[in-house]
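Visitor: Provided below are the primary sequence and the corresponding predicted coordinates.
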Amino acid sequence: MDIGGTYPPLFPSAVNRKQSTFVFTEMFQASKTHLDELQLKRLEEMCIVIDKQDQIIGAETKKNCHLMENIEKGLLHRGFSVILFNTKNQLLVQQRADAKYTFPGHFTDSCSSHPLYMPDELEEKDALGVRRAALRRLQTELGIPQEQISIKDIIFMNRIYHKSPSDGIWGDHEIGYLLLVRKDLMLNPDTREVRSYRYMSQEDVQELLDRGARGEEKITPWFRTIVEGFLLSWWPYLEDVSPFIEPDKIHGL
């Protein structure tokens, strides 16, 4: 795939900031005060812009993809969520760092992020691009040693559409690839990304969601969708999830 200008950015971004007329309000500037240097740098990463059929139509900065102003205009990007189980069939649940720009301090899936607009992560066959992106993030965010995990360990299950405001400025609007890993792995999470983490049984996860429903914990909306829509039925069959694989299905549309 030729990415040398085939898909120009759809909104003002780092690529065309000299011509940009994008105006940042005082409210937007205030919304960045909790971000650390790493999160600010990652706001300039280029995400893959798609239509609702998950066809690539462009590229845009992570910042612009997550501004509610642009989301309300229809800007949609590609993402992924990894659900990582150990061989005891416990799910790794993380609490997002307070420095995250969307859903800071929320409990969520094992690892969620975005494939970037670069050749290795644009490859569509067998969701290779997204799986490579997931491998990259599992190693950098969760600190999993490179020799312990490979792309073959990452199973592409299905895709989920969701649109979720985080606050008045930031939000999420994506088609997320749901990826499953079942393996015992060493973890050394980056504290700039992860506030806390824990392996949980099915009962523990259900209790966490119940506390979230009562307002006692903060849960990302996509994590609740993943658990209630899929994991509760998959959990007894984690040794062989092949009957549940739906590579052509986009749920939520």
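Guide: Noted; the coordinates are in hand.
Visitor: C-alpha only now, for contacts and for neighbours.
Guide: Fine.
Visitor: now the strands for the stretch 1-150 of the chain?
Guide: 46-50, 56-61, 77-85, 91-96, 107-108, 111-113 (DSSP state E, counting those that start in this stretch).
Visitor: what angle sits between the second one and strand 46-50?
Guide: Pointing back at strand 56-61 there. Counting by axes from the mean of the first three to the mean of the last three C-alpha atoms, to 10 degrees, strand 56-61 points 150 degrees away from the direction of strand 46-50.
Visitor: check the fourth one too.
Guide: For strand 91-96 and strand 46-50, the angle between their directions (the same axes, to 10 degrees) works out to 110 degrees.
Visitor: put this next to the first one:
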Amino acid sequence: MREERVVLLDDNLEACGTMDKALVHTADTPLHLAFSCYIFNAKNELLVTRRALSKKAWPGIWTNSVCGHPMPDESIDDAVKRRCLYEMGLVINTVDLIDRQFSYRATDASGIVENEHCPVFLGYTTDMPKANAQEVMDYFWAPIDKIIAGVAAVPEVFSPWMVAQLARPVIRSAIANLARF
């Protein structure tokens, strides 16, 4: 497998280099490009995943459907589709960008820092998930209102990026207006 590289960003969110993905997440993680995707099924249920215990940052935490990093010279749409297939075995034909401005910085219990500019997407599938155990240890589908209520009630069991994303009006609005199927 080829080395995955992460796109580093400057303060203006312009690409300014790359770094080996295996080395980028430390206690002093540089700002880099990522994405989050919320995948819905034909019942308009959201796929929520639990990160594998082997993950370097936030192992075992519940989070949105798929997260990842576009590689240099890869469109972010293609990166979302690639990670949906890799992490969950899901073919996603189209992805909809719902928040191009989301960025966050958070530190997990081990001291690993996430420092990402992280556009947020919606994806749709009719496939059944086939979770990659290296990425995901569990998952479930649920109505978005139940997920939002769960995140509000016990935010500490969800990833900090998911909690912050679901608090953003632009994301809440896009999700609330789902009428895909």
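Guide: That came in fine, so what should we check first? Because the structure is predicted, anything quoted here is derived from the model rather than measured.
Visitor: list the TM-score for the superposed pair.
Guide: The TM-score (TM-score structural alignment, normalised by the length of the second structure) is 0.88; 178 aligned residues with a C-alpha RMSD of 2.1 Å.
Visitor: for residue 176 of the first structure, find the nearest of the strands of the stretch 1-150 of the first structure.
Guide: strand 77-85 (4.4 Å; C-alpha to C-alpha).
Visitor: in the second structure, what stretch matches that closest one?
Guide: Alignment of strand 77-85 of the first structure against the second structure: residues 32-40, by TM-score structural alignment.
Visitor: which other residues reach the matching stretch?
Guide: 6-9, 46-47, 64-70, 76, 80, 115-125 (C-alpha atoms under 8 Å, 6 or more residues apart in numbering).
Visitor: quick one on the thing from earlier: okay if I get the strands of the stretch 1-150 of the first structure as JSON lines plus mean neighbour count and distance to residue 193 of the first structure?
Guide: Below are those laid out as JSON lines (neighbours: other C-alpha atoms under 10 Å; distance: least, C-alpha to C-alpha, whole Å):
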{"stretch": "strand 46-50", "mean neighbour count": "24", "distance to residue 193 of the first structure": "18"}
{"stretch": "strand 56-61", "mean neighbour count": "22", "distance to residue 193 of the first structure": "19"}
{"stretch": "strand 77-85", "mean neighbour count": "25", "distance to residue 193 of the first structure": "15"}
{"stretch": "strand 91-96", "mean neighbour count": "22", "distance to residue 193 of the first structure": "6"}
{"stretch": "strand 107-108", "mean neighbour count": "25", "distance to residue 193 of the first structure": "12"}
{"stretch": "strand 111-113", "mean neighbour count": "20", "distance to residue 193 of the first structure": "10"}
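Visitor: pipe those into CSV and attach distance to residue 231 of the first structure per row.
Guide: Shown next, in CSV, are those (distance: least, C-alpha to C-alpha, whole Å):
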stretch, distance to residue 231 of the first structure
strand 46-50, 26
strand 56-61, 28
strand 77-85, 9
strand 91-96, 10
strand 107-108, 13
strand 111-113, 15
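Visitor: among these, which comes closest to residue 153 of the first structure?
Guide: Among those, strand 77-85 comes nearest to residue 153 of the first structure, with 10.3 Å by C-alpha to C-alpha.
Visitor: so that closest one versus strand 91-96, what angle?
Guide: The directions of strand 77-85 of the first structure and strand 91-96 differ by 130 degrees, with the same axes, to 10 degrees as the criterion.
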